[in-house]
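Participant: coords below, sequence missing:
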């Protein structure tokens, strides 16, 4: 055995209870420290993963921002190339088109209002005709009642006359 191996061996005759307790407590402290370091390392790993995800989101946001900036800059360059006269002409064309649309809608609105008023007058005429027909029907029903009363009265008179003919002359007096 080498000299170092001899030094690391514990001589059991010299070991006492206090030494054993110191070795055990040192071992416990070493285990506790080791466990804390492992937990700390795991926390750091999770934070690194989280930062990695945040970096990915951040990079995608920056990419979208640069794409938007590129779109805006190319639009600005295109607009810059268009002359003021062309822009004014396009603007005036759009205004004229809007005016025509508004006039068309106004004409349609006026036409629709005319049709509505015409239909309203037709409806009121029809209502008047219905009222007249209802009055005529009521009058006809009243006339029918009167005629039925006349018919009933006439039948009654006829029955009375018929009954008088069948009775002998001496009994009639």
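Facilitator: It's in. Please read these numbers as outputs of a predicted model, since none were measured by experiment.
Participant: from here on, contacts and neighbour counts on C-alpha atoms
Facilitator: OK.
Participant: quick one, helices of the chain?
Facilitator: Taking DSSP state H as the criterion, the chain carries its helices at 3-8, 17-81, 84-166, 169-172.
Participant: which strands or helices does the third one pack on?
Facilitator: If contacts are counted by 3 or more C-alpha pairs under 8 Å, 6 or more residues apart in numbering; DSSP states H and E, helix 84-166 sits against no helix or strand.
Participant: that one vs helix 17-81, what angle?
Facilitator: On the basis of axes from the mean of the first three to the mean of the last three C-alpha atoms, to 10 degrees, helix 84-166 is oriented at 90 degrees to helix 17-81.
Participant: mean neighbour count for the helices of the chain - can I get that in CSV?
Facilitator: Converted to CSV, the helices of the chain look like this (neighbours: other C-alpha atoms under 10 Å):
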stretch, mean neighbour count
helix 3-8, 8
helix 17-81, 12
helix 84-166, 12
helix 169-172, 8
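Participant: and residue 50, how close does it get to residue 37?
Facilitator: Separation of residue 50 from residue 37 (C-alpha to C-alpha, to the nearest Å): 20 Å.
Participant: second structure for comparison follows:
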């Protein structure tokens, strides 16, 4: 009994006896079990959150892809619309130029006709005056004057 190892062994057994008496190993095991359960629950929650995050990521990626497709469709439609508007503008411009050219040609033809009519009227007036001068010099008397006036009026109406 004099040995230190003996007293250490006795103290060790007394220590464990007191521990078992107060239920410390059971409490420690319960705490370890509850901590293990809490860790397992946290791991399960983390796994569930990760799955939810992956699901959301897939949804957002599909939405992004759909948005990119829609944007490409919008750009394509806008490009087609711009090309159509450019064609329409070009057609309208060609039509406008065509109408303006036709109007200008009509005005030129009208001006030519008017100039021709004015030249013809001037020629008629010159011919009437020349005829009047010739006839006055050759025909004399009151009959000549009435004949000349009547003839000149007939010539004017027929030539115009």
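Facilitator: Structure's in. What do you need? Note that the coordinates shown come from a computational prediction; the quantities given were computed from them, not determined experimentally.
Participant: what stretch of the first structure does stretch 57-74 of the second structure fall on?
Facilitator: Aligned using TM-score structural alignment, stretch 57-74 of the second structure spans residues 123-140 in the first structure.
Participant: superpose on the second structure and give me the mean offset of the matching stretch.
Facilitator: Aligned to the second structure and superposed, stretch 123-140 of the first structure gives a mean residue distance of 0.7 Å (mean C-alpha distance after the TM-score superposition for the first structure).
Participant: any idea how far that stretch is from the middle of the chain?
Facilitator: Chain-centre distance of stretch 123-140 of the first structure: 48 Å, with C-alpha atoms, centre = their mean, to the nearest Å.
Participant: can you check stretch 88-108 of the second structure too?
Facilitator: Put simply, stretch 88-108 of the second structure sits 29 Å off its chain's centre (C-alpha atoms, centre = their mean).
Participant: what's the answer for stretch 51-66 of the second structure, then?
Facilitator: Distance of stretch 51-66 of the second structure from the chain centroid (C-alpha atoms, centre = their mean) equals 30 Å.
Participant: again with stretch 125-132 of the second structure
Facilitator: Here the centre of stretch 125-132 of the second structure is set off from its chain's centre by 72 Å, with C-alpha atoms, centre = their mean.
Participant: how about stretch 117-125 of the second structure?
Facilitator: Using C-alpha atoms, centre = their mean, the offset of stretch 117-125 of the second structure from its chain centre is 62 Å.
Participant: so that stretch matches what in the first structure?
Facilitator: Under TM-score structural alignment, there's no match for stretch 117-125 of the second structure.
Participant: name all residues that make contact with residue 21 of the first structure.
Facilitator: For residue 21 of the first structure, no residue meets the contact criterion (C-alpha atoms under 8 Å, 6 or more residues apart in numbering).
Participant: repeat that for residue 12 of the second structure.
Facilitator: Contact partners of residue 12 of the second structure, counting by C-alpha under 8 Å, 6+ apart, are absent.
Participant: in the first structure, what residue corresponds to it?
Facilitator: Using TM-score structural alignment, residue 12 of the second structure pairs with residue 79 in the first structure.
Participant: how close does its match get to residue 72 of the first structure?
Facilitator: 10 Å.
Participant: residue 109 of the first structure too?
Facilitator: Applying C-alpha to C-alpha, the value for residue 109 of the first structure to residue 72 of the first structure is 41 Å.
Participant: quick one: stretch 135-155 of the first structure to chain centroid distance?
Facilitator: With C-alpha atoms, centre = their mean, you get 64 Å for stretch 135-155 of the first structure.
Participant: show residues contacting it.
Facilitator: Outside stretch 135-155 of the first structure, no residue is within contact range by C-alpha under 8 Å, 6+ apart.
Participant: what strand or helix carries the nearest residue to residue 152 of the second structure once chain neighbours are set aside?
Facilitator: Nearest non-adjacent residue to residue 152 of the second structure, counting by C-alpha to C-alpha, 6 or more residues apart in numbering: residue 128, 6.3 Å away. Using DSSP states H and E, residue 128 of the second structure sits within helix 24-138.
Participant: who touches the helix or strand just after that helix?
Facilitator: The C-terminal neighbour of helix 24-138 of the second structure among helices and strands, as given by DSSP H and E, is helix 142-159. Residues from elsewhere that reach helix 142-159 of the second structure (C-alpha under 8 Å, 6+ apart): 121, 124-125, 128, 132, 135-136.
Participant: next, format the residues you listed as CSV and append distance to residue 48 of the second structure and neighbour count.
Facilitator: Formatted as CSV, the contacts of helix 142-159 of the second structure follow (distance: C-alpha to C-alpha, whole Å; neighbours: other C-alpha atoms under 10 Å):
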residue, distance to residue 48 of the second structure, neighbour count
121, 107, 15
124, 111, 17
125, 112, 17
128, 117, 17
132, 122, 17
135, 127, 15
136, 128, 14
